[in-house]
Structure formats: structure tokens, C-alpha cells
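Whatever this is, show me its structure:
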Amino acid sequence: MSQHLARPADRYSPLYFLAALGAGGLAVTFFMFLLFWVPHPGRPVPIFEDIMAAFATGGPALQTAIVVAMAGIAAMAFLHFKSLFWNLSQYRAFKRTPAYQDLANSNGETQLLAMPLALAMAVNAGFILGLVFVPGLWGIVEYLFPFAMVAFLAIGILALRMIGDFLGRVLTKGGVFDVTAHNSFAQLLPAFSLTMVAVGFAAPAAMSTTPLIAGISLIGSTFFGFAGILYAVVAAVTAFNSMLHYGTARESGPTLMIVVPLLTVLGIMFLRQSHGLHVSFDAHTAAADNLVFLTRIVAVQVIFLLLGLLVLRRQGYFADFVFGSKTSPGSYALVCPGVAMSVMLQFWINKGLVANALVAKFSTGYWVLTAVAIAFQVAMIVLVLRLNRQHFGRPASGTAVPAE
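Below you'll find the model as predicted:
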């Protein structure tokens, strides 16, 4: 197929599922406004009724925040599902092409895990839409949890089957895995997929008042979470060894920061599990424990963010693939770290600093710190719109470059 196409996205890659993932993640960043600024007594999350009550009684600042949050959730969720459905259609057609067979017999087979990753995000996004826009949902939410867990289980099994196909091929046939092309963190995508399933699976543990539902949620999320952790450790260690030998693959440079979103979803999973243990099993975690836990996560995230930005800057990645004429579907991997930092900073500020009285809520210091989280959010919105225009618009020129 010719490299010069009407638009770069016409040369399909499963990595375009990351476009859907990024938009879904941005919907979550807007939900943070409601989670931490709208009172929701007696519930772990705000619902439609809480939001409407806060809008009716709150001041102009809170009302503005609510309008921005709801509009942002709606817009980003629409973009997420639009991209997801487009990807699913393209993916079905892609599976019938020789390009799919080539991909499935290379290191790049793990790119297929972007599909269950985006599907897991879709379930999470759907639940947020229900909480924010559907009146009376909380009255039937206990009946919805089993269906949500079945959905995450199905997505998790799909991810495990894909991982099994890949590992079964490379571990039973010598010489089929190209170690020289393992010089990035692209192989951590399966781990990210598993942990996204895990964080969704953990939601009923945090919200259900039925011990059986909470217990199943705890068990299921622990399995998928630690499966993801195990895979990430093995893939990261072997990839770093390859990068030290061969340098970092230029088109896959953004994957160096995949640790950032992976830690965010794991961090939220553990917080959800901790809340479920407190509510359903009378096991308590001190606020100081959450502060230390979240600070450790943010510290590791900042280190990997700096490492990734250092390599990308020295390789001139942004000049070519973000602001230049070259395109790579792997560029959408840049969105995930920024979204993840925005979300995790909100948790660190509110569940760590505020909960331990280190910063007063809604004080000047609080808004200075929160502005950092919002800056990441705004930057990622701009990046998503920029990448969508590059990949899905019809530029006069441009070459689609596949990520390795």
C-alpha cells in the first residue's frame, strides 16, 4: 500500500485505540472536579442528585466548575466512543489483511492489546456518564455491579487470550522475538491493559455495600492487577536492557512514560480496595498511610516522566511527530501520561495533603497545586485535538509512519 494516503489514519494500526483511550481518560479528569469539589455525603462518589444540589446551592465558582465538568465529560465521552466504534470497525477489516498477519508474527503483536485496553476504559467512561447524568441511578447501582464485573471479566479474558497467543508463540519458538526491536517500553502495553481491567473491577469494592459483591471485586481486581504488575516488571527489565544496548526506538519513544498511567490505575485500584475493606470488612487505613502511598506513586511517575521527556527531546520526537509533518499512531501514547498525572495529582492533593491537614481545602496553596493538575489536563486536551487533526484530517502532505 502506498505510504502517501488521503490521511494518515487510513493506514490503520491497532495503536489508534489509544486515541479512544486518551479521550476516555480526559473524561475522567473532568470527573475529578465533581469527585473532590461537590459534596456527596454518605457516598464514595457524587451522583446526579448531589451535583444538582451543589449547583442549586453553590456559588458562581462551584456552578462554573460543575458546568465545565459536565460539559467536559460529555464532550470527551462522545469523542471516546466515536473513536472506539471507528477503531472496532477498522480493526475487523484490518484482521483480514496481510498487514495483520505480519503484525501478529512480530514483536508488534502486543499492539493488539490496545483494543481490550480501550474497551475497559469504555466501561469506566460509561459508569461515569451514568453517575453524572442519570437521575436515580444510585437506587439500582447494586444490581449493576455484577454486570460491570462480568464485563470486566470478559475484557480481562480477552486480554489474557491475546497475551497467551503472543507468549505461546515467542516462548515456544526460538528466534521469533527480535530482541533488537525490544528497545522501548512498547511491550508494557499488555500490562497496561490488565491493570485497566483491574481498576474497573475494583470499583464495586469501593461503592458496594454488599460484602459478597465487594469481596468478588477485591479478588478479581487483585488477580488482574498483579498479573499486570508481574508482566510489567518482566517486560520493563528486558526492555531496559535492550535500550541500553541499542538505544530507544524513535517511533516508540513515548512508551517510556507508560509507567505513569500504569501507576495511576494501580494506585486508584489500591485506594478502591482499601475503601472496600473499610466499608465491608472493617479493615481501616490511616490517612497518613494514603499520603505516603500516593507520594511514592507520584515520585516514581515524575521520574519516568522526566526520563521520557529527556529521551524524546534529544531524539527530536516532538519536532517531527507532534509539531512537524511526520505522523505515527504511537504519538497517542503521549496523551496517557499527562492524563494520568492530572488524575493522580488530584488524588495526592485531596486524599493525601488535604486529608492530613497539610493543605487546607480551597486555600491559595490548594489552588496553586490544583492548577498543576489542571495544566496537565488542558495540555492533553490540546494534544488530543492536535493529534486528531494530524491523523484524521486530510493534510496536503504527510507520511504515515508505523510504530514499531
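
going forward, measure contacts and count neighbours with C-alpha atoms only.
OK.

how about the strands in the stretch 201-350 of the chain?
Assigned by DSSP state E, counting those that start in this stretch, the strands in the stretch 201-350 of the chain fall at 326-327.

Burial check on Pro98, number of neighbours?
By other C-alpha atoms under 10 Å, the residues close to Pro98 number 10.

Would you mind pulling the contact partners of stretch 179-192?
For stretch 179-192, the surrounding residues in contact (C-alpha atoms under 8 Å, 6 or more residues apart in numbering) are 107, 110-111, 113-114, 117, 159, 163, 227-229, 231-232, 235-236, 238-244, 246-249, 252-253, 255-256, 258, 261-262, 404.

For that stretch, which residues meet the burial criterion?
Going by neighbour count (16 or more other C-alpha atoms under 10 Å), the buried part of stretch 179-192 is Ala181, His182, Asn183, Ser184, Phe185, Ala186, Gln187, Leu188, Leu189, Pro190, Ala191, Phe192.

now do stretch 205-218
Quick answer for stretch 205-218 (16+ other C-alpha under 10 Å): Ala205, Ala206, Met207, Ser208, Ile213, Ala214, Gly215, Ile216, Ser217, Leu218.

and this one, so I can compare the two:
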Amino acid sequence: MPDTLKRPADAYSPLYFLASLGAGGLSVSFFMYLMFWVPHPGRPVPVFEDISAAFATGRMPMQAAIIVAVLGIAAFAFLNVKSLIWNFSALSAFRKTEGYTALRNSNAETTLLAAPLATAMTVNAMFILGLVFVPGLWSVIEYLFPMALVAFLGLGVWAFRTIGDFLGRVLTTGGVFDVTAHNSFAQLLPAFAISMIAVGLAAPAAMSGNALTVGIALVLSTFFGFAAITYTVVAAITAFNSMLQHGTAKDSGPTLMVIVPIMTVLGIMFLRQGHGLHTGFDAHTTPGETMVFLARLLTVQILFLLLGMLVLRRQGYFTDYVLGTKTSPGSYALVCPGVALSVMLQFFINKGLVEAGVIDKFGVAFWVLTAIALAAQAAMIALVLRLNRQHFGKARQAAALPAE
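A predicted model of the protein is given here:
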């Protein structure tokens, strides 16, 4: 290890884009406060005017929640963008090294999909910033939707070209894919990237009042969403077979829970599509059906969380890579499942249980369940701060491990 390396992050890996992704996800998790607690009649999402009115007329708990939400959105959106810029700069330098050439000829080539994944999250985060902080944005929102579709479609082309480079190499030349190193869910990163693009493409379907815009958003988001589902199924089955034979790669253990954010992102995509079908094409879904749909997604998430935590505890991952002195850029993959669980719980509680009439909004059961979502969010904030200190703080002797 060269002495010139000052921090673990200086041994660059594209997986450091997950640091930006995690911060962006936390920004979205704070928006859930506003989404479900602030009244926004006539609009599918709260905007600056709704938030200002709720703050002016609400009681102290509402005002406190709005302050926390607004500060959280701003702080983690800033961290998201800052990390994204750093990553693109570091990736540019990394492309000139032998390490990049080696990466492009290994299983880890798919880690390059972390770049469009994080960029798509940033686009989503910027949209939330506009809703929360820009007065009058809703009056021109219809003009922004075509630009958003073009932006996400561009990200989709980028992601598919990167995936094509990888699959074109491994499927046309035998023996270049190391099956023994496929013993994790690291190869699901392309599916995660595609699903993040899909949920972005679905946003105009949920918010636009123009039938053409809604229709285009529905079709494009369906294409990318089902592409993500297909890739997830294939990659998960082959990876699980390798894990059964070779065990789970310790430094890639957190990827076992990547199913959790994929489920959340695709779940939101389907909810957005359902809203677009309802408002644009008079197709209806009952609150009870939505509740059961979200419960099914949550069930899958809990199962994979339990599996991931079981393996990570048996391997001593947290002792070594989170609380200990070892570092791996893959540790940032731990942030996504916690944030995704928090967001999914907010949707399940509010769009599922409350709208179906199972529990009362702001009742005792509501806050007991919401406390779980808030606890998951708080844990992920602590984890992000901890990982940032480990990887981007003062100089360390050990460098980050490359991801497979």
C-alpha cells in the first residue's frame, strides 16, 4: 500500500457513489414528514405554499416536524450533491489508472452502475428541493415534466450502455466471469440503478395533469421497472447458487439486503403509476388493495433484512467494518436498506393502514408504528456520519477493499 494514500477513500472504488446515494435517500426520508403530515389538498405532493401554511397555522409539534424536515432535506441534499461531485472527480482520475482497466475486466465492472444510480437519486432530490423551497413552482410544473423525462431517459441510456458493455463481454467470451466471486448480491447493482431511473420516470405519471405526459411516463417507467425486475431475478438466482457453494463474500455481505431498496423504489413506482392511471385514465385501486400490495413488499423486505443481518452477524461484519478498523466502500450499501425500510414503513402506514381505515391518523397505533420508521432513519443518519468519518476523515493506514 503506497504511503501517499491519506484516507481509505483515496483507494477509490465506484462504490463510493453509494455515499452520495445514501445521503440522497436520507433527504427523501425527511420529505416523508411533509408528504404525509402536512395537508396538501388538490395536489399529490406538498409544495412550498402548503408547507408555509401548515407552519403558520399548525401547533408546535407540527412546526417542529416541519423545521426538522426542512433542515434534514437541505443538509442531506447538500451532502448528496457534494459527494456526487467528489465521486465524479475521483472517477475521472481513476479512469487513468491500471486499477480501472482491471475493474473493467472483472466482475466488479458492474460497480460502475453506482454512478447513474446516484445521479438518478440526485435528480430526485433536486426535485424535492424545488417543491419544498421554491415558491410558485407548481404553477410551472407541467413544463418541468418533459425535461425530467428527458433527463431520466438519458440516465437510462447511460445505465444500459454500461450494462451492455459488461454483458457483452461476459456473455460472448467464456471464462471471463468469475463465478466463485459471484457469491453476493453485488451483481444486483445494475437492477438497483435501473429501478431508480424507473421511479423517476414514474413521477410525471403521478403529478401531471396532461394525458400525453402521463401516458409517456407510464410506458417508460414500465419498461425500466420491468427491466429491473427481470435483471433482479436472474442475478439473484445465479448469485444465491454461488453463495450456497462458496459462502457469502464478507466484504460484500451488505449487498444481501439490496433487495430492500429495490422493493421500496419499485413500490413507489407502482404507486405513482396507479395514481396516474386513476387521474388520467379513470382506473381505480381501492385502499385495501394498496394496503395489501405494500404489505407484500414489506414482507419481502423484512425477509431479506433478516437474512442479511444473520449473515453479517455470523461473519462479524459490523465488528470489523463498522465499529472496527477495517474499511470497505461496500459498507455504504448498509445505508440503503435502512433508509428504504423507513420510507416503505411511512408509505405502508399512511397510504396503506390509514387510508384503508385500519388505524387512525396521528393516533396511538400510528405513532407506535411511525416510531419504528423514525428509529430506522435515525440509525442510518448515525451510520452515514460514522462511515464518512471512517472513509473521508483523518489519515488511516488501511485502505478500502475493492468490491467484487
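
Pull out the buried residues from the contacts of stretch 179-192 of the first structure.
107, 110-111, 113-114, 117, 159, 163, 227-229, 231-232, 235-236, 238-240, 242-243, 247-249, 252-253, 255-256, 258, 261-262, 404.

how about the helices in the second structure?
All helices of the second structure, identified by DSSP state H, fall at 17-37, 48-57, 60-94, 98-104, 114-133, 141-172, 189-207, 211-246, 259-281, 287-315, 317, 335-347, 364-392.

any chance of these in JSON lines, with distance to Met1 of the second structure too?
Below are those laid out as JSON lines (distance: least, C-alpha to C-alpha, whole Å):
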{"stretch": "helix 17-37", "distance to Met1 of the second structure": "23"}
{"stretch": "helix 48-57", "distance to Met1 of the second structure": "51"}
{"stretch": "helix 60-94", "distance to Met1 of the second structure": "16"}
{"stretch": "helix 98-104", "distance to Met1 of the second structure": "13"}
{"stretch": "helix 114-133", "distance to Met1 of the second structure": "25"}
{"stretch": "helix 141-172", "distance to Met1 of the second structure": "29"}
{"stretch": "helix 189-207", "distance to Met1 of the second structure": "28"}
{"stretch": "helix 211-246", "distance to Met1 of the second structure": "28"}
{"stretch": "helix 259-281", "distance to Met1 of the second structure": "34"}
{"stretch": "helix 287-315", "distance to Met1 of the second structure": "25"}
{"stretch": "helix 317", "distance to Met1 of the second structure": "23"}
{"stretch": "helix 335-347", "distance to Met1 of the second structure": "28"}
{"stretch": "helix 364-392", "distance to Met1 of the second structure": "16"}
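
which of the ones you listed sits most buried?
Mean neighbour count (mean count of other C-alpha atoms under 10 Å) peaks for helix 189-207 among the helices of the second structure, with a mean of 29.

mean shift of that one relative to the first structure?
Following superposition, helix 189-207 of the second structure is found to deviate from the first structure by 0.2 Å on average (mean C-alpha distance after the TM-score superposition for the first structure).

and that helix, which stretch of the first structure?
Here helix 189-207 of the second structure aligns to the first structure at residues 189-207, judged by TM-score structural alignment.

Could you give the separation of the matching stretch from the chain centroid?
In this view, stretch 189-207 of the first structure has its centroid 10 Å away from the chain centroid, taken as C-alpha atoms, centre = their mean, to the nearest Å.

same question, stretch 181-199 of the first structure
Computed by C-alpha atoms, centre = their mean, the separation of stretch 181-199 of the first structure from the middle of its chain amounts to 11 Å.

what does stretch 387-402 of the first structure give?
In terms of C-alpha atoms, centre = their mean, the centre of stretch 387-402 of the first structure is found 24 Å from the chain centre.

try stretch 16-35 of the second structure
The answer for stretch 16-35 of the second structure is 8 Å, by C-alpha atoms, centre = their mean.

Out of the helices of the second structure, flag the one nearest Arg7 of the second structure.
Between Arg7 of the second structure and those, the shortest separation by C-alpha to C-alpha is 6.1 Å, and it involves helix 364-392.

The closest one against the first structure, how far on average?
Relative to the first structure, helix 364-392 of the second structure is 0.3 Å off (mean C-alpha distance after the TM-score superposition for the first structure).

That helix to helix 335-347, inter-axis angle?
160 degrees (axes from the mean of the first three to the mean of the last three C-alpha atoms, to 10 degrees).

between helix 364-392 of the second structure and helix 60-94, how many degrees?
Relative orientation of helix 364-392 of the second structure versus helix 60-94 (the same axes, to 10 degrees): 30 degrees.

residues touching Leu103 of the first structure, list them.
The neighbours of Leu103 of the first structure, taking C-alpha under 8 Å, 6+ apart as the test, are Glu109.

Need the counterpart of it in the second structure.
Alignment note: Leu103 of the first structure maps to Leu103 in the second structure; criterion TM-score structural alignment.

which residues touch Leu297 of the second structure?
Neighbours of Leu297 of the second structure in contact, by C-alpha under 8 Å, 6+ apart: Met263, Thr264, Gly267.

swap in Lys250 of the second structure?
Shown in contact with Lys250 of the second structure (C-alpha under 8 Å, 6+ apart): Leu312, Gln315, Tyr317.
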